[in-house]
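Q: Sequence unavailable; structure follows:
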C-alpha cells in the first residue's frame, strides 16, 4: 500500500543525519512538501543544516534505546553505519562492523516495527555484490551476493536480517546499494584526486581502460525520495548509479575540465601500475584504479520509473565548484 503524503506531512527519521548522504537527504526533505525530517545525530554539537527536529543518539548498537525518536515516524532512512576504510586497524574487523551494521541496524528496525513505522529504507553498499566485474558484465540487483571484506559482509548480513524481520512484522523494507558516491562536500580519495588535478601534478593514469559506475549525491538522494513512498519499492533491492560508466582516465579528464584545468595524465600501461601497487602492498588501491565495477540499474528504472536526474558532467561541475570555494 502506498504511503499517503497528500494530507499530513510524513515524519521521516534519518540516521547519520550529519553525514555526507544523511545531511543532503535532510535538506532535500526539508525542501519537499509532504515531509518532515527528523534527524539522528551522534554529537550534541552537531546539527543538520536543515531546520529539522533532532535526537541525540551517541551510539548505534544492539542495546541502543530509540524511544521518543520513533514516535509518529512513518519512514526511516538508515544511512548511519560503521563505514569502510582503506586501512582497517581493528584486530577483528568483522566483529566491529557487525556490532553497528548488523546488530545495531536490526535493533533499530525491530523497535521501529514495534513503534508502527511503515517503511525502513536501508542504505547498503555495492560491496554486497562484490568488488569487481568483468568488462560488459555489470552487477544486477538480483545477483547472488559475493562480499569479500568485513564491511561488505556486514551489510549483506544486515540486508538478510531486515528482509526476514519484514516478513515477521509486516514493516516494509527497501534496500539501496550505491556505488561510489561523490558530490559537493565529498571527502577522502575523491577530494584528494581533485587536489592533485588542481595542482597540476602529473598522474600515471592516462591509459586505463576500465569501466566503473559512480553515483552523484543528488542522484542518490533523488532515488531515496522515490523509495520513501513508491508501491513497487517494498521488499526490493535496488542498485543505483549515474547511468554512465567511466574509466579512471575519463573520470580524471572530466573532473579536470570541471575544475577548469588541464589534466596531466601520463599513459603508463595498466599492468605496470598494478605490478607497482602490488609490490607496495596496495593491491586494493590498484583494483579501484584499474579494475572495473559496473552496475545495471535497469531494475531501478523499470520498477520505479526512476532515471538519474543529474548528468555526470553537471554533477562533477557542482562537486568541483564546492571544492574550489572551500578548499
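A: Happy to help now that I have it. Just so we're clear, the structure is a prediction, and the values are computed from it rather than from any experiment.
Q: make it CA atoms for all contacts and neighbour counts henceforth
A: Will do.
Q: helix or strand right after the lengthiest helix in the chain?
A: Using DSSP state H to define each element, the chain has its longest helix at helix 150-169. Towards the C-terminus, the helix or strand next in line after helix 150-169, according to DSSP states H and E, is strand 172-178.
Q: Name the residues that touch that next one?
A: Identification of contacts with strand 172-178 by Cα atoms under 8 Å, 6 or more residues apart in numbering yields 118-126, 128, 159, 162-163, 166, 215, 220, 227, 233-241.
Q: tell me how far the next helix-or-strand element following that strand is from the chain's mean position?
A: Downstream of strand 172-178, the first helix or strand assigned by DSSP H and E is strand 180-182. Chain-centre distance of strand 180-182: 7 Å, with Cα atoms, centre = their mean, to the nearest Å.
Q: So what touches strand 180-182?
A: 190, 213-217, 319.
Q: Which parts of the following helix or strand past that strand count as buried, going by neighbours?
A: Where DSSP H and E defines the elements, the next helix or strand beyond strand 180-182 is helix 188-199. Residues of helix 188-199 classed as buried: 191, 194-195, 197-198 (neighbour count, 16 or more other Cα atoms under 10 Å).
Q: put this beside the first:
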C-alpha cells in the first residue's frame, strides 16, 4: 500500500455500489478516511457508509446534498462499455451519463468549493490497440475509436476546460481491463471456461496486454487523493507486467487449480471464424496487443503496484470458486 496521507475533509465516491466503488470505499474506511457515497438508490452502496441517493446521472442530476462538506470527489459512476449495445444512438446515450453527467457534477463541485476532482476514465481514450513494444503513454494524443471511448475523451476535455484557471484541481486516471474478486463480464467468462476445462484455440497468439488488478487501481486512486504532484495530471494505471493471452490463460488456470487446454490455431483462421460468427471485436481483444506505460505514474507519484499479477489472479479465482454455479 502506498501511504500518501488522506486529506482531513470528507470524500465523495460516486458509483459506490460498483465493482471498484465498493472496494474503494472499504479501503478508504480502512485508512480512516471520511467517506460519503453516492448511488442511484441509497440501499445499493456498501453497508456502514453515509450514502446519498442521487437517482439517474445525467446533465440535470442535483448533487447539492451529496456535495455538502466535500473536499475531494472520486467520480467512478459511468455508463460502461457495452459489447452488444442495443441503443438506437449509443454515442448519445454514453454522452448523457459520461459527458453531461460528469460535467454537471464537476460544475456543481466547483461551486461547492471542492478542492480536487478525480475522474476515472478509460484507456479507450488512447485507443483500442498498440503495436508490440509501443505502449500507450499518458500524454499521447487521444485516438478513441468507439462511442464509449469518445464519450470519456469528451468528458476529460470538458473537465480540463472547467478546471482551467479555477480553484478546483482535476486528476484523470485511465485504466485498462480491471480484474479482481467479483469481476464480471469477459474475465468471469474466461475463468468459467478454464474451470470447465474447455479447449481454447489461443496457444499461437503472440500479443502483449496490460491489465490492472482492482486492488492496484484502488491504491492508485487513494494515492491521487492527497498527492500534490497529482494535481491537473493524467495517469495510466496498470500492474506493471504485460501478459500474452496464452500466459494470462495459463496463470489464471493455475490460480483456479486447473490446467489450461490451449490449441494452436493460426491467428488468421481465428480472425476468419470471428468474422463469420460476428465476434470480431471480442477476438481482436484476445489476439491483439494493448500495452500501457505507467512510468509517469511511477515517477511523478512514487507509486508502485502493491499487488502482483499472480496474487491478484489467486484472489479473483478464490472469489469465483466461492460463487460459481
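A: Structure received. None of the values given here were measured: they were computed from a predicted structure.
Q: Now compute the TM-score of the two chains, please.
A: Comparison of the two superposed chains (TM-score structural alignment, normalised by the length of the second structure) gives a TM-score of 0.97, and 321 aligned residues with a Cα RMSD of 1.2 Å.
Q: Give me the subset of the contacts of strand 172-178 of the first structure that lies in strands.
A: Judged by DSSP state E, the contacts of strand 172-178 of the first structure include 119-123, 215, 237-240 as members of strands.
Q: nearest to residue 84 of the first structure, of those residues?
A: Nearest to residue 84 of the first structure among those: residue 123, at 13.5 Å, using Cα to Cα.
Q: Aligned to the closest one, what sits in the second structure?
A: Mapped onto the second structure by TM-score structural alignment, residue 123 of the first structure lines up with residue 120.
Q: For its match, give its distance to residue 14 of the second structure.
A: According to Cα to Cα, to the nearest Å, residue 120 of the second structure stands 10 Å off from residue 14 of the second structure.
Q: Settle it for me: which of the two has more neighbours?
A: residue 14 (26 against 21; other Cα atoms under 10 Å).
Q: show me what contacts the more buried one?
A: Contacts of residue 14 of the second structure (Cα under 8 Å, 6+ apart): 21, 37-39, 73-77.
Q: Of those residues, which is the most crowded?
A: Of those, with other Cα under 10 Å as the count, residue 38 tops at 30 neighbours.
Q: Under the alignment, what does that one map to in the first structure?
A: Counting by TM-score structural alignment, the partner of residue 38 of the second structure is residue 40.
Q: Work out for me the element that match sits within.
A: strand 35-41.
Q: Can you name the residues in contact with the following helix or strand past that strand?
A: Downstream of strand 35-41 of the first structure, the next assigned helix or strand under DSSP H and E is strand 53-56. Residues outside strand 53-56 of the first structure that contact it (Cα under 8 Å, 6+ apart): 37-44, 47, 69.
Q: do stretch 23-43 of the first structure as well
A: 5-18, 47-59, 69, 217, 221.
Q: Please indicate which of those are buried?
A: 10-18, 47-48, 50, 52, 54-57, 69, 217, 221.
Q: For residue 162 of the second structure, see how far away the counterpart of residue 173 of the first structure in the second structure is.
A: Counting by TM-score structural alignment, residue 173 of the first structure corresponds to residue 170 in the second structure. Distance, residue 170 of the second structure to residue 162 of the second structure, by Cα to Cα: 9 Å.
Q: These two: who's more crowded?
A: residue 170 (24 against 17).
Q: Tell me the spacing between that one and residue 218 of the second structure.
A: Distance from residue 170 of the second structure to residue 218 of the second structure, by Cα to Cα: 17 Å.
Q: how deep is the nearest residue to residue 168 of the second structure once chain neighbours are set aside tucked in, by neighbour count?
A: Of all residues beyond its chain neighbours, the one nearest residue 168 of the second structure is residue 115 (4.7 Å), with distances taken as Cα to Cα, 6 or more residues apart in numbering. Using other Cα under 10 Å, residue 115 of the second structure has 18 neighbouring residues.
Q: surely residue 115 of the second structure meets residue 163?
A: No - with contacts counted by Cα atoms under 8 Å, residue 115 of the second structure stays clear of residue 163, the gap being 10.3 Å.
Q: Need the residues that contact stretch 184-204 of the second structure.
A: Stretch 184-204 of the second structure is contacted by residues 179, 245-246, 249, 252-253, 256, 258-267, 270, 287, 317, 320 when judged by Cα under 8 Å, 6+ apart.
Q: what do we get in the second structure for residue 71 of the first structure?
A: Residue 71 of the first structure maps onto residue 68 in the second structure, by TM-score structural alignment.
Q: Sorry, slip of the keys, the one I care about is residue 317 of the first structure.
A: Using TM-score structural alignment, residue 317 of the first structure pairs with residue 314 in the second structure.
Q: give me every residue that touches residue 252 of the second structure.
A: Taking Cα under 8 Å, 6+ apart, one finds 191, 194, 313-314, 317 in contact with residue 252 of the second structure.
Q: ok, the aligned partner of it in the first structure to residue 196 of the first structure distance?
A: Aligned counterpart of residue 252 of the second structure in the first structure: residue 255 (TM-score structural alignment). Separation of residue 255 of the first structure from residue 196 of the first structure (Cα to Cα): 11 Å.
Q: Which parts of the second structure are helices?
A: For the second structure, the helices defined by DSSP H occupy 19-30, 90-94, 102-111, 147-163, 185-196, 214-226, 245-255, 267-277, 280-287, 295-301, 309-323.
Q: Now the first one on the first structure. Mean distance?
A: Spelled out, that is helix 19-30 of the second structure. When the first structure is overlaid, helix 19-30 of the second structure sits 0.5 Å from its aligned residues on average, using mean Cα distance after the TM-score superposition for the first structure.
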